[in-house]
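Colleague: Predicted coordinates and the sequence they were generated for:
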Amino acid sequence: MGHALMENRNGLVVDAELTLATGLAEREATLAMLDRRSAKSQRITLAADKAYDVEDFVGSLRARKVRPHIAINGSVSKTGKVRKTAIDKRTTHHPGYGISLRCRKRIEEVFGWIKAQTGFAKVEVQGRPKVAAAFGFAIAAYNLVRLPRLIAGATT
């Protein structure tokens, strides 16, 4: 599985990782990428989809002093009970929470571009190191394609 950590202001990917597909791979990769980034910044928020709305993960974020801007998983069980969320009211009432939820969808543009433009819909190489290298090059290419637009927008 390919994982990417994107900064929301400019839409650039700041970290990427390739893992084996397990039930916890997405959350473990996210925490690993955050650990590599957290020393470089004082204030971090993490926007993620509702699959990350798990108490252990949210607790791990708070322990790292990362604000969890995670979509609430309000699914209903077969018995009709609404699933309990790990995101509290102090987070959802913050104005930045709604902005983060809108911006988090931009990560899908990264993966869509990679699949369409770099042929990553079906990987042509075998072996984890080669796939990781190809994924890293695809992420770098996305950032390079995005940079001229950002520079042009900054000068106008």
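Modeller: Okay, I see it.

Colleague: use CA for all of it now, contacts and neighbours both
Modeller: Fine.

Colleague: for the chain, which helix is longest?
Modeller: If each helix of the chain is counted by residues according to DSSP state H, the longest one is helix 128-155.

Colleague: can you count the residues close to the residue nearest to D49 when sequence neighbours are not counted?
Modeller: Closest residue to D49 in three dimensions, ignoring its sequence neighbours and counting by CA to CA, 6 or more residues apart in numbering: A71, at 5.1 Å. A71 sits with 21 neighbouring residues when counted by other CA atoms under 10 Å.

Colleague: From A48, how far out is A71?
Modeller: When distances are taken as CA to CA, to the nearest Å, A71 and A48 turn out to be 6 Å apart.

Colleague: Overlap in contacts, the two.
Modeller: In the contact map built from CA atoms under 8 Å, 6 or more residues apart in numbering, the residues linked to both A71 and A48 are L101.

Colleague: Against that first model, consider the following:
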Amino acid sequence: MRHLLKIGASAVDFRGERRSNATHVSTTDPDARLYKKSPGTGAMLCFIGHALMENRNGLIVQADLTGASGRAERRAALDMIHRHDPGSTRRLTLGADKGYDAAELIADLRQACVTPHVAQRTRHSAIDGRTTRHKGYALSLRHRKRIEEAFGWAKTIGGTAQTVYRGIERVRSRFILTLAAGNLARLPKLLGA
């Protein structure tokens, strides 16, 4: 079977060639980008959703959706921190997975009065002993996994696994609204009602 992509009036055969955002564009949503989430999986046209959660109750306090790229998660993390607590001088902590363990991001977080409780990569980690020696670091690493509950709810109940909307602004609005609905669904349990 041939893999053909219509470009203008002519058809182009991409069999055996690597896919890229320069060669593959969605015919229904030009804002979507090819993105490969993990090694061994295929690239898919998608957006990336980001969320900032408070650790105590697991409620989402900031959310955003961006175009897929290798640095989108790091940029979104900084943007959400600055929007959540603009110009603050009180010390915050940010728990995150190994994908955020980059020297540039860690330096930017420290400059913004944020202690990066980021999971360390096995080699060439930007997280050093001044962060890992505190017991709060281990607690943050345990609690950071709770963010997956919000994303799981958004995908299974909220319907964000495959959106019906087109355009990054409409998809972003739906994503943020879905995470807010997830917070509202959790409130009765948190309040003991």
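Modeller: Sure thing, it's come through. Note that the structure is predicted; figures quoted are calculated from it, not measured.

Colleague: coming back round to it: the residue nearest to D49 of the first structure is in contact with L46, isn't it?
Modeller: No: using CA atoms under 8 Å as the test, A71 of the first structure is too far from L46 to be in contact (10.7 Å).

Colleague: Contact partners for the counterpart of R71 of the second structure in the first structure?
Modeller: Taking TM-score structural alignment as the alignment basis, one finds that R71 of the second structure is matched in the first structure by L24. Listed by CA under 8 Å, 6+ apart, L24 of the first structure has no contact partners.

Colleague: In the second structure, where's the longest strand?
Modeller: Ranked by number of residues, the top strand in the second structure under DSSP state E is strand 44-53.

Colleague: helices or strands up against it?
Modeller: Contacting strand 44-53 of the second structure under the criterion 3 or more CA pairs under 8 Å, 6 or more residues apart in numbering; DSSP states H and E are the following elements: strand 33-35, strand 60-67, helix 72-84, helix 168-191.

Colleague: For the last one, give me the average deviation versus the first structure.
Modeller: Right, helix 168-191 of the second structure. Taken against the first structure, helix 168-191 of the second structure registers an average deviation of 0.8 Å after superposition, with mean CA distance after the TM-score superposition for the first structure.

Colleague: And the residue nearest the centre of the second structure?
Modeller: What sits nearest the mean C-alpha location of the second structure, by CA atoms, centre = their mean, is H50, with 3.4 Å.

Colleague: Quick one: map it onto the first structure.
Modeller: Using TM-score structural alignment to pair residues, one finds that H50 of the second structure aligns to H3 in the first structure.

Colleague: any idea how far its match lies from F135 of the first structure?
Modeller: Using CA to CA, we find H3 of the first structure at a distance of 9 Å from F135 of the first structure.

Colleague: Quickly list what's touching both of the two.
Modeller: With contacts defined as CA under 8 Å, 6+ apart, the residues adjacent to both H3 of the first structure and F135 are L18.

Colleague: Let me know the angle separating the longest helix of the first structure from strand 2-7.
Modeller: Per axes from the mean of the first three to the mean of the last three CA atoms, to 10 degrees, the angle that helix 128-155 of the first structure makes with strand 2-7 is 20 degrees.

Colleague: buried set for helix 128-155 of the first structure?
Modeller: Residues V131, A132, A134, F135, G136, A138, I139, A140, A141, Y142, N143 are the ones in helix 128-155 of the first structure that count as buried (16 or more other CA atoms under 10 Å).

Colleague: again with stretch 39-50 of the first structure
Modeller: Of the residues in stretch 39-50 of the first structure, those scored as buried under the neighbour-count criterion (16+ other CA under 10 Å) are I44, T45, L46, A47, A48.

Colleague: how far out from the middle of the chain is that stretch?
Modeller: If you compare the mean C-alpha spot of stretch 39-50 of the first structure with that of the full chain, they lie 9 Å apart, counting by CA atoms, centre = their mean, to the nearest Å.

Colleague: Kindly report the same for stretch 34-51 of the first structure.
Modeller: Taking the mean of its C-alpha atoms, stretch 34-51 of the first structure sits 9 Å from the chain's own mean (CA atoms, centre = their mean).

Colleague: which non-adjacent residue is nearest the counterpart of R110 of the second structure in the first structure?
Modeller: Matched across to the first structure, R110 of the second structure falls on R62, judged by TM-score structural alignment. Sequence neighbours aside, P68 is the residue nearest to R62 of the first structure in space, at 7.4 Å (criterion: CA to CA, 6+ apart).

Colleague: Give me the mean deviation of whichever strand or helix holds that neighbour from the second structure.
Modeller: Secondary structure here is read from DSSP states H and E; on that basis P68 of the first structure sits in strand 66-70. Following superposition, strand 66-70 of the first structure is found to deviate from the second structure by 0.3 Å on average (mean CA distance after the TM-score superposition for the first structure).
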